[in-house]
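*Asks:* Next come a sequence and a model predicted from it.
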Amino acid sequence: MTPLKYLGAYPASVQDKVREMIAQDRLGEYLGKKYPARHAVQNDKALYAYTQTLKQDHLRNAPAIDKVLFDNRLDLTHRALGLHTAVSRIQGNKLKAKKEIRIAALFKETAPEFLRMIVVHELAHLKEHDHNKAFYQLCEYMESDYHQLEFDLRVYLTYRDLAARAKTPSDDSAGSS
């Protein structure tokens, strides 16, 4: 049975459907048909503008964002696809706090829906710090299809892992006698 580390919280019946698509080599086809386009947001300046537009449309009263960027250091090994931070500094007798959003660089090559989902997720953290009911309601307010996109993003990450494993020669065949 193929372990599905990104889909572990989903019911067994859903995982079985994904495993069936993997066995039939249809996962890439499913994703390609559902998400054929790639977005045009390819640099930090464009990502900042994109994020500011979403914030202005949905979270006008949220704290200002000082920096938004694609981060090559964020990846699945750190279990982070996006990161929101508040950096506080003392300058003279004033405390200055800067809000930053970092998006994993892998999102440069994804469908626009996936980029929107991860930006919405990080923006929601401006108002709700924990992944609670209010947080997910806010995500759905900003992106009505949020839960489906999150699921499909997890399917995409599964597909990426499988493709990477297929490119790498197996260690099992080496050194056995």
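*Replies:* Right, received. Where do you want to start? Bear in mind the structure is a predicted one, so any value in this text is a computation, not a measurement.
*Asks:* Please count neighbours and contacts with C-alpha atoms only from this point.
*Replies:* Fine.
*Asks:* Output the contacting helices and strands for the helix or strand hosting Y136.
*Replies:* Under the criterion of DSSP states H and E, Y136 resides in helix 133-142. Using 3 or more C-alpha pairs under 8 Å, 6 or more residues apart in numbering; DSSP states H and E, the elements in contact with helix 133-142 are helix 44-58, helix 112-124, helix 146-167.
*Asks:* what's the spacing between it and its chain's center?
*Replies:* Relative to its parent chain, helix 133-142 has a centroid offset of 16 Å by C-alpha atoms, centre = their mean, to the nearest Å.
*Asks:* Give the buried residues for it.
*Replies:* For helix 133-142, the buried set under the neighbour-count rule, 16 or more other C-alpha atoms under 10 Å, comprises F135, Y136, L138, C139, E140, M142.
*Asks:* Quick check, L69 in contact with Q42.
*Replies:* No. In this structure, L69 is not within contact of Q42 by C-alpha atoms under 8 Å, at 10.2 Å.
*Asks:* Which of those two has more residues huddled nearby?
*Replies:* A count of neighbours by other C-alpha atoms under 10 Å puts L69 above the other of L69 and Q42, at 19 against 13.
*Asks:* Okay, one more to line up with it:
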Amino acid sequence: MKYLAAYPESLQTQVQQLLAQGRLGDSLLAKYRHAHTVKTDKALYDYVMVLKNDFLRNSEPLSKVMFDSKLQIITHALGTHTTISRVQGNKLKSKREIRVASLFKDVPVEFLRMIAVHELAHIKEKAHDKAFYQLCTYMEPQYHQYEFDLRVYLTHIDAAGKLEWPALA
């Protein structure tokens, strides 16, 4: 239950019971019916840019958004945001990148939106503090529910493997 350690014991117990009964996956599949259609780096870039333009229009531009198959293994993270600074002539140029774990290629759109919102929020707020989570819930009012459900899904992956969501028709 490492993904749910910060949650109340009562919630952890409910998840453990569903897992023990073999019903945790079914409950997630019932709540989130379809996988999203964002499968390529270009589609992910377009998806994130729509969110950025809706909520963070005046923030620094993004140069790259991509799925990263090594992300979870190397950094134990589901997404990263980086700023890369380079000297070009007598100017210092910085580029912002967002990388999303490849795990998010085959999940419901709500989980993809949660991680995209999380990484976009880091453009304005570096730390995971009150202002950061206020920005996340401004961009996605159900942010905390989606984060919890994603953590439940990660718990399911550890115990029973990935779920296969049907593609959106």
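*Replies:* That came in fine, so what should we check first? No experiment lies behind these values; they were computed from the predicted model shown.
*Asks:* Among the helices and strands packed on helix 133-142 of structure 1, show me which one is buried the most.
*Replies:* helix 112-124 (a mean of 23; mean count of other C-alpha atoms under 10 Å).
*Asks:* That one: average distance to aligned residues in structure 2?
*Replies:* Superposed on structure 2, helix 112-124 of structure 1 shows a mean distance to its aligned partners of 0.3 Å (mean C-alpha distance after the TM-score superposition for structure 1).
*Asks:* Next up, the contacts around the spatially most central residue of structure 2.
*Replies:* Geometric centre of structure 2, nearest residue: I115, 1.8 Å, by C-alpha atoms, centre = their mean. Taking C-alpha atoms under 8 Å, 6 or more residues apart in numbering, we find I115 of structure 2 in contact with L78, G79, V100.
*Asks:* quick one: which of those residues has the most company?
*Replies:* Busiest of the contacts of I115 of structure 2 [other C-alpha under 10 Å] is V100, holding 26 neighbours.
*Asks:* nearest residue to the residue mapped onto it from structure 1 other than its sequence neighbours?
*Replies:* Alignment note: V100 of structure 2 maps to I103 in structure 1; criterion TM-score structural alignment. In space, and not counting its chain neighbours, I103 of structure 1 is closest to G82: 4.3 Å by C-alpha to C-alpha, 6 or more residues apart in numbering.
*Asks:* what do you get for A97 of structure 1?
*Replies:* S88 (4.2 Å).
*Asks:* Work out for me the element I103 of structure 1 sits within.
*Replies:* I103 of structure 1 belongs to strand 94-104, assigned by DSSP H and E.
*Asks:* that older thread, in structure 2, what range does the helix holding Y136 of structure 1 match?
*Replies:* The aligned range for helix 133-142 of structure 1 is 130-139, by TM-score structural alignment.
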